[in-house]
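Q: My questions are about this predicted structure, shown below with the sequence.
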Amino acid sequence: MVKNLLDCPGKFEETATMSEIDAIDRRILALLQKQGRISNAELAARVHLSPSACHRRVQRLEETGVISDYVALLDARALRRQTTVFVEITLSGQSDEVLDGFERSVRAIPDVLECHLMAGTADYLLKIVVEDTDDFARIHRQHLSRLPGVAQMHSSFALRTVFRTTAIPVQP
C-alpha cells in the first residue's frame, strides 16, 4: 500500500493501489458507483461471490480508502439549482499564503461544488450551482467578490448539461 494525500491538507490515509485491485474489485466498484444502495446480497450475486466474501471485499475497499464515502445524488432542478456557472479566477500572486488564504475562504462558500487549482490561463476554476442570474449576482456580491487575493474573475454560464457522471473509470 502507498500513502495518498486526501483533500484535507496534512492528512494521510493508506490507499490501495490499482495493482492491488483485481477484476472482481473493479466490478464491485463499478456497480457501487452506479447503484450505491444495492444490497450486499444483490452485489454478491452480480459479481459472482458469496455474500460474506463480497462484504469482506467492500470492507477492504472502504478501509483502504478506495471507497471514500457513500452519497445521494440530488436533482439540481428539483432543488431550484438548475444553472451551473464556471468561474475562472486569477490571483494576484502565487505565494503559499495567497493560495492557502484563497482555498480556505472558497471552501466556506456553500454554493461552490468544486474548486480546482489549474495550470493554464486561470489559477482556479470553480463550479457553482445557482437558481438563476440573480442568485449568481447574490453569491458574487456576498462571497466571490470578497475572496482574498483575487485579481481577475471570468464567469461562464452553462446553457445545457450534455453529459455528467460521478463514476470514475475502474477498468485496467
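A: The structure has been received and is ready for your questions.
Q: Only C-alpha atoms from now on, for both contacts and neighbour counts.
A: OK.
Q: who's in contact with the residue nearest to residue 24 when sequence neighbours are not counted?
A: Nearest in space to residue 24, with sequence neighbours left out and distances taken as CA to CA, 6 or more residues apart in numbering, is residue 47 at 6.5 Å. With contacts defined as CA atoms under 8 Å, 6 or more residues apart in numbering, residue 47 is in contact with 24, 27, 28.
Q: The residues you listed in strands, which ones?
A: Cross-referencing the contacts of residue 47 with the strands (criterion: DSSP state E) gives no overlap at all.
Q: between those, which has the most around it?
A: Using other CA atoms under 10 Å as the neighbour definition, those reach their maximum at residue 28, which records 20 neighbours.
Q: Can you point out the buried residues in stretch 88-106?
A: Buried residues in stretch 88-106, counted by 16 or more other CA atoms under 10 Å: 88, 89, 90, 91, 99, 102, 103, 106.
Q: Going along the chain, name the strands of this structure.
A: So, for the chain - with DSSP E - the strands run 2-5, 12-15, 83-91, 112-117, 124-130, 150-157.
Q: putting a second one here so we can go through both:
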Amino acid sequence: MLDDIDRRLLRHYQHDASLGPADLADLAGLTPATCARRLEKLQAQGVIRANRAVIDWRALGYEVAVSLRVTLDKTQPRAFDDFMQAARQVPDVVEIQTFLGRVDVRLSIIARDMAHYQQVYRSAILTLPHIADIEALMHVAQIKSDEVLPL
C-alpha cells in the first residue's frame, strides 16, 4: 500500500517525470537518496509502469483522428483473437480497447488527412477479420486528456 510519502512523491512525479532526483526530492520534502529508493520501490511494485515521451501527433502532420466502434461476428470461435492479432499490425491504429456490450472493440486511428484515412480504412481496416458491424466517429475536439491521478 502507498503511504503519505509515496503519494506526495507520486503527486509531483506524475506532473513532471523528467525532474531529476534532487529536484523531485526537494519538491516532495525528501532526501535525494530516500527519493531514489522510493521511486525504485514504486517501479518494482508496478505502480510506476513507465516514463515516456508524449508526442503531439498533429505536430508530425497527422490531422485526422477517428474512433471506430467495431462489433465482431461472435459466431466465430476465434473472432476476438484473430481480430486483435490483425489490428495490432496496422500502424495507423494507435489504441485498441475492448468492451462488454453491443460494441466489442474500439480502434483509435490517426491519419494525415481524409484521403490517407480513406486509404487506411479501405486497405487495412475493412480487411480485418470477423467484423460484423463498424461505426466511425470523427474526432472534432479533445476536451480533456489527462493521466494525472488525484493523489
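A: Yep, it's here. Nothing here was measured: the structure is a model prediction, and the numbers come from that model.
Q: related to what we said a few turns ago, using JSON lines, lay out the strands of structure 1 together with distance to residue 56 of structure 1.
A: Output for these, formatted as JSON lines (distance: least, CA to CA, whole Å):
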{"stretch": "strand 2-5", "distance to residue 56 of structure 1": "21"}
{"stretch": "strand 12-15", "distance to residue 56 of structure 1": "16"}
{"stretch": "strand 83-91", "distance to residue 56 of structure 1": "39"}
{"stretch": "strand 112-117", "distance to residue 56 of structure 1": "32"}
{"stretch": "strand 124-130", "distance to residue 56 of structure 1": "36"}
{"stretch": "strand 150-157", "distance to residue 56 of structure 1": "44"}
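Q: For the residue nearest the centre of structure 1, give me its contacts.
A: For structure 1, the residue sitting closest to the mean C-alpha position, by CA atoms, centre = their mean, is residue 114 at 6.5 Å. Residues near residue 114 of structure 1 by CA under 8 Å, 6+ apart: 125, 126, 127, 128.
Q: and the gap between the alignment partner in structure 2 of it and residue 36 of structure 2?
A: Under the alignment defined by TM-score structural alignment, residue 114 of structure 1 corresponds to residue 95 in structure 2. Taking CA to CA, to the nearest Å as the measure, residue 95 of structure 2 and residue 36 of structure 2 are separated by 32 Å.
Q: nearest residue to the residue of structure 2 most remote from its centre other than its sequence neighbours?
A: Computed with CA atoms, centre = their mean, the residue of structure 2 farthest from its C-alpha average is residue 31, at 32.9 Å. Closest residue in space to residue 31 of structure 2, ignoring its immediate chain neighbours: residue 25 at 5.6 Å, by CA to CA, 6+ apart.
Q: what number of residues lie near the aligned partner of residue 135 of structure 1 in structure 2?
A: When the two structures are superposed using TM-score structural alignment, residue 135 of structure 1 falls opposite residue 116 in structure 2. Each residue near residue 116 of structure 2 was counted by other CA under 10 Å, and the total is 15.
Q: ditto for residue 64 of structure 1
A: Counted with other CA under 10 Å, residue 64 of structure 1 comes out at 17.
Q: how about it, what's its match in structure 2?
A: Residue correspondence, TM-score structural alignment: residue 64 of structure 1 in this structure matches residue 45 in structure 2.
Q: circling back to that earlier point, just the closest of the buried residues of stretch 88-106 of structure 1 to residue 155 of structure 1, please.
A: Within these, the smallest distance to residue 155 of structure 1 is 6.3 Å, found for residue 88 (CA to CA).
Q: related to what we said a few turns ago, tabulate the contacts of residue 114 of structure 1 in a markdown table, adding columns for distance to residue 150 of structure 1 and neighbour count.
A: What follows is the contacts of residue 114 of structure 1, written out as a markdown table (distance: CA to CA, whole Å; neighbours: other CA atoms under 10 Å):
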| residue | distance to residue 150 of structure 1 | neighbour count |
| --- | --- | --- |
| 125 | 12 | 19 |
| 126 | 13 | 18 |
| 127 | 16 | 17 |
| 128 | 17 | 21 |
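Q: Out of the strands of structure 1, flag the one nearest residue 38 of structure 1.
A: With respect to residue 38 of structure 1, and counting by CA to CA, the nearest of the strands of structure 1 is strand 12-15 at 23.6 Å.
Q: in structure 2, what residues pair with the closest one?
A: Using TM-score structural alignment, strand 12-15 of structure 1 finds no match anywhere in structure 2.
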